[in-house]
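K.L.:
sequence and predicted structure below; questions after.
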Amino acid sequence: MELRGSEQRIWARAECAGQRRPRADASRAGGRARELRRFGQAGRTLETVRAGGSGAIQSVTEPSRNRRHCGTAWAGTIVRAVSEKADIVVLDEPAVAQRLHYPDLIPAIAQALAALSSGEGRVVQPVRAVLPVAPHHGFFAVMPAYAGALGAKLVTFYPQNVGIHTHHAVIVMFKAETGEPLAVMDGRLITEMRTAAASAVATQRLARADAAVLAILGSGVQAGSHLAALRLVRSFKEVRVWSPRHAAEFAQRHGVKAAATAADAVRGADVVVVALNATTPVLQGRWLAPGTHVNAIGATRPDWRELDDDLVTTARVFVDSRE
């Protein structure tokens, strides 16, 4: 977090097995000092940290709910930067993860998609501005919108990243009545979950009610997110996954079946997710039975393709928006 030229990060650690959720609040207005409280391991020790700078902050730090394993985990932080004009809430990714859940997100996305598609002017969403970062093979996009709430997402996409996420983002919210900044949120996880939630809405509305077999092409972040989200809208009896490199690892981690080929994964499937950074078609229409629902979300560039001509020309195509 940056506040008037000074920088301080707040962390907490807590045991996840039956541990109470400690909280701390600290503030100091004006002057040359500000006070932060930081939890030690499991909240057993409490330290006070002073840093130079003007203004004030208020912080609430909570231990995370680690969904992958139990033990000691870094917690998320909410930081409220207080000035004479407005309070700005800053949420890092762990803080977002504690508060954003698919059972709440999926119906919210359904409402947002309906409002955008209604044509009644309730949502103002111009075409995103995309800036190529050619020397580093990346892209930077700005995505503003107004729907009663006012905000924008600033997102980067670096498909050649290794060891770190390919997408990074920040979401900024403003007070619609005055234009004052209200919140800055880490947007990577929000982007990840929003994408899967939109596919869940489409699957809920368009896939057969008795859909029992899910096939996923891809083993990255979106593959895992789609598995979690789609399981909330259909009761799948079988899940298959294929990817060029990590299908077996993904299958073991999530308790699903790894397929030897893409064709083996999708033949007989009722719902298919294609989440690959593919530049040429991976999914062939001839592999699919009539009535199969496909969520194709990986081809983010106009010159990238996941689906072959046969599938695109014979399927009924639904999009969340047109650009």
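P.N.:
Received, thanks.

K.L.:
when you work out contacts or count neighbours from here on, use the C-alpha atoms and nothing else.
P.N.:
Will do.

K.L.:
what sits closest to Ser59 if chain neighbours are left out?
P.N.:
Val79 (4.7 Å; C-alpha to C-alpha, 6 or more residues apart in numbering).

K.L.:
dump the residue contacts of Gly151.
P.N.:
Pro144, Ala145, Ile171, Val172, Met173, Phe174 (C-alpha atoms under 8 Å, 6 or more residues apart in numbering).

K.L.:
before we move on, back to that, show me what the strand or helix carrying the residue nearest to Ser59 is packed up against.
P.N.:
Using DSSP states H and E, Val79 sits within strand 76-82. Applying 3 or more C-alpha pairs under 8 Å, 6 or more residues apart in numbering; DSSP states H and E, we find strand 76-82 packed against strand 56-62, strand 87-91, helix 93-99.

K.L.:
quick one: closest of the ones you listed to Ala265.
P.N.:
Nearest to Ala265, of all these, is helix 93-99, at 30.7 Å by C-alpha to C-alpha.

K.L.:
mean neighbour count and distance to Glu2 for the helices and strands packed on strand 76-82 - can I get that in a markdown table?
P.N.:
Below are the helices and strands packed on strand 76-82 laid out as a markdown table (neighbours: other C-alpha atoms under 10 Å; distance: least, C-alpha to C-alpha, whole Å):
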| stretch | mean neighbour count | distance to Glu2 |
| --- | --- | --- |
| strand 56-62 | 22 | 11 |
| strand 87-91 | 20 | 10 |
| helix 93-99 | 17 | 16 |
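
K.L.:
let's bring in a second model and compare:
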Amino acid sequence: MFQSLLRFLKIDRFTFLLIVAVIIATVLPAHGRGMPVAQMATSLAIALLFFLHGARLSRQAIIAGATHWRLHLVIFSCTFIMFPLLGVVFRPVLEPMLTPDLYKGVLYLCVLPATVQSAIAFTSIARGNISAAVCSASSSSILGIFITPMLVNLLIADSNATHDTQQALDAIWKITQQLLLPFVLGHFSRPFTAGFIGGHGSIMKFVDQGSILLVVYVAFSAAVNEGLWSQTPPVALLSLILVSTVLLAIVLLLTSFIGKLFGFSLEDRITLVFCGSKKSLASGLPMAQVLFAGQAVGAIVLPLMIFHQIQLMVCAFIAARLATRTEVAVFDEDEAMQAAK
């Protein structure tokens, strides 16, 4: 019955679960004492995800991922150059469709670092270069602490952006605790855990997908608790959904094309697509409280929240398709456009 429903809707099981997570967060959002519990569960799931990735990757794979400078440079360029340029170039089209605060939110979305856990999880599901994804996504979050405020000051003229060095150090320490430390511990546990993990791929899949579902639920719960639906006119919401979808489709096409242009392998192109097209909700929400203090923060972060949900669902579908590919399959622009639709 359930499988028949999925075939009728033409979606995979994971995408269906993502939609269910959004619906549950809308109807029964985590709040009060339940929110810290949900956030803690998400943090533990992400830590476990990185522990398992560290245990699965060999020392040679980590070195290869860290030294793949051409791929990392292209991913960072997509995140901090291509995205902001798109936000500026399409300003004449976007401003009439959106309110000033919503357009400011689109620009803010464009200057954010890449998300970490979902980019790596999708890369893993799609059988991309996981070691490169870990290095790139983690580095993007750290670099974003410094680059994002500068880009906000440059592109959003009326912002009173500030940058607290202590906050940057705290963010770096938080990333180290939650991501890098579990990864290192997992890697050094390889003599004891590599054999078990290698023979139980279902565990990796469960952690990959489970961590993303938790992130979706917790992030959307926070948005609903802040009055996401009551504060947004339907027309503005529909326009914003359209803008977010088109922006993501353009970036997916460009990252796919750039990967082929630079002659990257299929695994590297998968990493480029998932790391170069994602924007971090986890980093974006707290940074907005500082960068836009005294302004309409709710409206400014709304594009980020919508884009985040769309990118998770679209990338989940793409990752599921790539996971079933044969060794000769190629991810090209046509496939990206079809998947984005």
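P.N.:
Structure received. This is a predicted model, so every value here is computed, not measured.

K.L.:
mind checking the TM-score on these two?
P.N.:
Comparison of the two superposed chains (TM-score structural alignment, normalised by the length of the first structure) gives a TM-score of 0.23, and 126 aligned residues with a C-alpha RMSD of 6.5 Å.

K.L.:
just to revisit the earlier point, might one say that the residue nearest to Ser59 of the first structure is in contact with Asp87?
P.N.:
No: using C-alpha atoms under 8 Å, Val79 of the first structure is not in contact with Asp87; the gap is 9.8 Å.

K.L.:
could you measure from Ala299 of the second structure over to Leu185 of the second structure?
P.N.:
Note on Ala299 of the second structure: its distance to Leu185 of the second structure, by C-alpha to C-alpha, to the nearest Å, is 40 Å.

K.L.:
more neighbours, those two?
P.N.:
Taking neighbours as other C-alpha atoms under 10 Å, Ala299 of the second structure and Leu185 compare with Ala299 leading, 19 against 15.

K.L.:
give the contact list for the more buried one.
P.N.:
Counting by C-alpha under 8 Å, 6+ apart, Ala299 of the second structure has contacts Asp101, Leu102, Gly105.

K.L.:
how close does it sit to Arg91 of the second structure?
P.N.:
From Ala299 of the second structure to Arg91 of the second structure the distance is 17 Å (C-alpha to C-alpha).

K.L.:
kindly report the same for Val251 of the second structure.
P.N.:
Distance check for Val251 of the second structure against Arg91 of the second structure: by C-alpha to C-alpha, it reads 16 Å.

K.L.:
and the direction of the strand holding Val79 of the first structure versus that of strand 87-91, what angle?
P.N.:
Angle, strand 76-82 of the first structure to strand 87-91, by axes from the mean of the first three to the mean of the last three C-alpha atoms, to 10 degrees: 160 degrees.

K.L.:
buried residues, strand 76-82 of the first structure. List them.
P.N.:
The neighbour-count check on strand 76-82 of the first structure (16 or more other C-alpha atoms under 10 Å) flags Gly76, Thr77, Ile78, Val79, Arg80, Ala81, Val82 as buried.

K.L.:
re the thing from before, between Val251 and Arg91 of the second structure, which is the more surrounded one?
P.N.:
Val251 (21 against 15).

K.L.:
assign a three-state SS to the more buried one, would you?
P.N.:
Of the three states, Val251 of the second structure takes helix according to DSSP: H, G, I helix; E, B strand; the rest coil.

K.L.:
gap between it and Ser141 of the second structure?
P.N.:
For Val251 of the second structure, the distance to Ser141 of the second structure - C-alpha to C-alpha - is 19 Å.

K.L.:
now do Gln338 of the second structure
P.N.:
The gap separating Gln338 of the second structure from Ser141 of the second structure is 29 Å, by C-alpha to C-alpha.
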